[in-house]
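Trainee: The amino acid sequence is not available; the structure is as follows:
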């Protein structure tokens, strides 16, 4: 609009120049556009803050350095996430003059941490702990490492104390306590049920990892540690009371020679439900499916049809059993871990790595074929259940 207020008169294009362009970086960019980093400022984004910190702790487990994660909703409404991993590095970097932990909490870091193998934080966003720090009114990091306890405090992503060394300790790990900024989030009330569901899911997906959740608002403890992994997850997803076609659940896992992709599968047919299928990549639920789901369905369909014909349960001239019939009553979980997962889709929850399709097919064809041959009675029961579903 011109000075005269007449919108029909064109603005002077010379008045728009480089000085009008604002470029926001780091903390400022995150606080101005939080939805770009955590999805939303609603309850979903609020819980994503917790999951982002937890994902770093899970990375430590995947790298072989942690077996316990304790999550606490504090009495004042904040969250504390503690692990017994290596502890964030505290040495001062010569190039910046800052402790490494401070850089981790103040600079965006895309993708997985180096030398941790498969990475949860390299999943859908993988933007680093600095996002949580920037969107918190206050955050405290406590590190047990190098023989001492170390602490540093932040407000809205800015350090307000230097990294301070305290008493000697033989412990190791990291604890991050943060309070979400009420000026950014629509609500700062955490749902115990929402956190509990995701943490239990992570315990199912990561063998040997114990995760606890405590709510101090009133106190309400929960602890998840599933030594039976995905087989236990399938039992959890099955309808109750179960009406199983076979027991126990079929379960197998494999990792390629280069250690760049691993696959875990558990599956069980029952007669009481239309079926439940869940897939994950790097412990992140892939709601939109993707390459690993396609590989599983392709291999499973081919195997079932081949076995049914070999056992003369399906005539040579009959049409193939459909994917829909095969999945009727099937509870299955497929979990892949990749060194470099690629996500697509409207919500970035579709895995697009073609190697996931090929490797899942290879693993399912080998291990499921062996299971069917080694368990002929259960295999025939499964095929008959599927054939009944197709009629």
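Mentor: Cool, the structure landed. In this text, all values refer to a predicted model and were calculated from it rather than measured experimentally.

Trainee: C-alpha from now on. contacts and neighbour counts both.
Mentor: Fine.

Trainee: what number of residues lie near residue 19?
Mentor: Applying other C-alpha atoms under 10 Å, we find 7 residues neighbouring residue 19.

Trainee: quick one: secondary structure of it?
Mentor: helix (DSSP: H, G, I helix; E, B strand; the rest coil).

Trainee: same thing with residue 309?
Mentor: Classified using three-state DSSP, residue 309 is helix.

Trainee: How much space separates it from residue 256?
Mentor: 31 Å (C-alpha to C-alpha, to the nearest Å).

Trainee: Name the nearest residue to residue 261, ignoring sequence neighbours.
Mentor: Of all residues not flanking residue 261 in the chain, residue 338 sits nearest, at 4.5 Å (C-alpha to C-alpha, 6 or more residues apart in numbering).

Trainee: distance of the residue nearest the centre of the chain from residue 341?
Mentor: In the chain, the centroid-proximal residue (C-alpha atoms, centre = their mean) is residue 284; its distance is 2.7 Å. With distances taken as C-alpha to C-alpha, residue 284 is found 11 Å from residue 341.

Trainee: Kindly report the same for residue 362.
Mentor: Going from residue 362 to residue 341 by C-alpha to C-alpha gives 19 Å.

Trainee: These two: who's more crowded?
Mentor: Higher neighbour count among residue 362 and residue 341: residue 341, with 22 against 15, using other C-alpha under 10 Å.

Trainee: Would you check that that one makes contact with residue 348?
Mentor: No. Assessed by C-alpha atoms under 8 Å, residue 341 is found out of contact with residue 348, at 11.2 Å.

Trainee: can I assume residue 357 is in contact with residue 289?
Mentor: No. Residue 357 lies out of contact with residue 289 (C-alpha under 8 Å); the separation is 11.2 Å.

Trainee: let's bring in a second one:
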């Protein structure tokens, strides 16, 4: 490759207008794949949402057309159609062709808005093969079309609008044409565009699910706004595959309702709304009457509105917004929120240290946010974002304002004398302390239980009969009910790769118990210690010492209860093991049928059955063949009644045994079932038992 050594001003390129956008689209929309395509759509939608935020228009419709275009319709004030004096162009053309032009630079048109850089609509226009805009104002409908940012006319005739139709750019002066009449009092804007295949990659597609999620989110954030999403593309694998699909979203509860929707678990507290506002000053460049930029100190108002709700789980769900624009990477408002949470809870735990038995331990952010669902919103004029994608808020003064508001409001809630708030605050502080102790205990577990090898591990419980193999994928841990079964299982197992851990009686019901109670329970602690991967949020699946965890209990009601208690422990504190399909339930037989030798046969034959129905069918079939079945049949009440060879053959030997894999197809449904069967609410469980009584096979009960 040859290069020239001279480098002068003639080598410099100056990109005019929208050329810069087409040359470097990633600078404005992040990328040219589906993510960038969706960002363009958000820019157009957000312009309509900004109008709704200002009280103009109550309905926004987004239509994905079959020809690949997308259309956004609103019923707001409509883009200005009069002539902008500096450029001599109509307001519509200025908005769609001039970078950094719009009504959101402090002119008083918007108190708070999401479109802040004045490049959104013009960038979308620059990256569109064709863009059509129609505006209803003053009883008329105005229209204008663009091709790759250039205004002109498409010769559609009777054909459907398409970017491939003949196009004539305006030569001398552009024209905003009157294309129809609008009913009296009707205003609004319709924007339809076709993304440019020269810019976006071939696989870029509008994501229907993402669009629906964003529309639902916007409807939550702007109470009273109706968002409509319609898909006419008939794409395979989408709701509109068989025909046009439409979803409508409208909510009146605001972010309180949004927090309830996002919450993945049952509540420890209700949704608490933390509101407030404060002002700050900042120095910004402002255009004076002569068109010069002058540094001016202006006073801004920042409104803070936060919804928080703590649940019984330990996952954190957090959404943050600035003028209803999502900030997935946070910013100063989220930093202020975190700062206030830490300050409030550290102070409250210090004041209640004796009752909560905190000791010298320090609570950290993860302890507080465990089970937290929060929606953090701020509204202010001209916020400073880091980049056009607006993923991070940079206005520094917002941090201290959010921190003050949240600290004041949250402290009032936690220290409230109101009976309901007081009870919830008590439960919340108990939960935070339990999470703190859980984190500390889990860290100690993780530090002390890392396996070097089975023989060197001195920290494992003495009652564990470990295996010799270091191969995790091959090794199996059998959790055995009782010491009597342990003796038989020791003789039946293959000690090379099968480990045994006996548990005494019924372990703690962890669905109702606190984390600290679970960790102090000897049986639960032993299981977590032997598995060796920690518990809760600190659980690390890669550190699990065994490839399979097999729960081996008696085939009776007590055995089923113990198995349920163990599954509750794994589901609540070691869920990745269940999700990975590494937890199993052994299936010991219920009966052994001894069949006498028939004619031409020598010796006796033993047949094992696993249910009452299977036993009856088997005995009936044998008798029809004239075989003699020894009576009474042997009924195994427990694992300890089996000989070692019988237990090995039926339950432990991989060549003959049957295991039931515990799966987790629907986590939310499983959580609801565990809460029903093992939770602290008695009434729903009683109703379930009474309602299901008629379906019970009474012969399965060992009495």
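Mentor: Alright, I've got the coordinates. Model, not experiment: these values are computed from the prediction.

Trainee: What about the residue nearest to residue 261 of the first structure, how many residues nearby?
Mentor: By other C-alpha under 10 Å, 22 other residues sit near residue 338 of the first structure.

Trainee: and it, what pairs with it in the second structure?
Mentor: Aligning on TM-score structural alignment places residue 338 of the first structure opposite residue 380 in the second structure.

Trainee: Identify the residues contacting its match.
Mentor: Applying C-alpha atoms under 8 Å, 6 or more residues apart in numbering to residue 380 of the second structure gives the contacts 111, 112, 113, 300, 301, 302, 303, 322, 323.

Trainee: Doesn't the second one belong to a strand?
Mentor: No. Membership of residue 112 of the second structure in a strand is not supported by three-state DSSP, which gives coil.

Trainee: what does it align to in the first structure?
Mentor: Under TM-score structural alignment, residue 112 of the second structure pairs with residue 118 in the first structure.

Trainee: Next: residue 303 of the second structure.
Mentor: With TM-score structural alignment as the criterion, residue 303 of the second structure matches residue 262.

Trainee: Touching, that match and residue 256? I think so.
Mentor: Yes. Taking C-alpha under 8 Å as the definition, residue 262 of the first structure is a contact partner of residue 256 at 6.4 Å.

Trainee: Which one's more surrounded, those two?
Mentor: residue 262 (23 against 11).

Trainee: neighbours around the closest residue to the more buried one other than its chain neighbours, how many?
Mentor: Leaving aside its sequence neighbours, residue 262 of the first structure sits nearest to residue 255 (C-alpha to C-alpha, 6+ apart; 4.1 Å). Other residues lying near residue 255 of the first structure total 15 when counted by other C-alpha under 10 Å.

Trainee: Contacts only, for residue 255 of the first structure.
Mentor: Residue 255 of the first structure is in contact with 261, 262, 263, counting by C-alpha under 8 Å, 6+ apart.

Trainee: Which residue in the second structure aligns with it?
Mentor: With TM-score structural alignment as the criterion, residue 255 of the first structure lines up with residue 277 in the second structure.

Trainee: How about the secondary structure of that match?
Mentor: Following three-state DSSP, residue 277 of the second structure is assigned to strand.

Trainee: what's the distance between it and residue 307 of the second structure?
Mentor: From residue 277 of the second structure over to residue 307 of the second structure the distance is 15 Å, taken as C-alpha to C-alpha.

Trainee: Just list the residues touching the equivalent of residue 100 of the second structure over in the first structure, thanks.
Mentor: Residue correspondence, TM-score structural alignment: residue 100 of the second structure in this structure matches residue 109 in the first structure. Residues near residue 109 of the first structure by C-alpha under 8 Å, 6+ apart: 126, 127, 128.

Trainee: what's the answer for residue 409 of the second structure, then?
Mentor: Residue 409 of the second structure neighbours (C-alpha under 8 Å, 6+ apart): 274, 275.

Trainee: Over to the one 3 residues further on?
Mentor: When contacts are counted by C-alpha under 8 Å, 6+ apart, residue 412 of the second structure touches no other residue.

Trainee: so where does the equivalent of it over in the first structure fall, helix or strand?
Mentor: Aligning on TM-score structural alignment places residue 412 of the second structure opposite residue 370 in the first structure. Assigned by DSSP states H and E, residue 370 of the first structure belongs to helix 354-374.

Trainee: for that helix, which positions count as buried?
Mentor: For helix 354-374 of the first structure, burial by neighbour count (16 or more other C-alpha atoms under 10 Å) applies to 356-361, 363-365, 367-369, 372.

Trainee: Enumerate every residue touching residue 607 of the second structure.
Mentor: 592, 593, 594, 595.

Trainee: Now which residue in the first structure aligns to it?
Mentor: In the first structure, residue 607 of the second structure lands on no residue (TM-score structural alignment).
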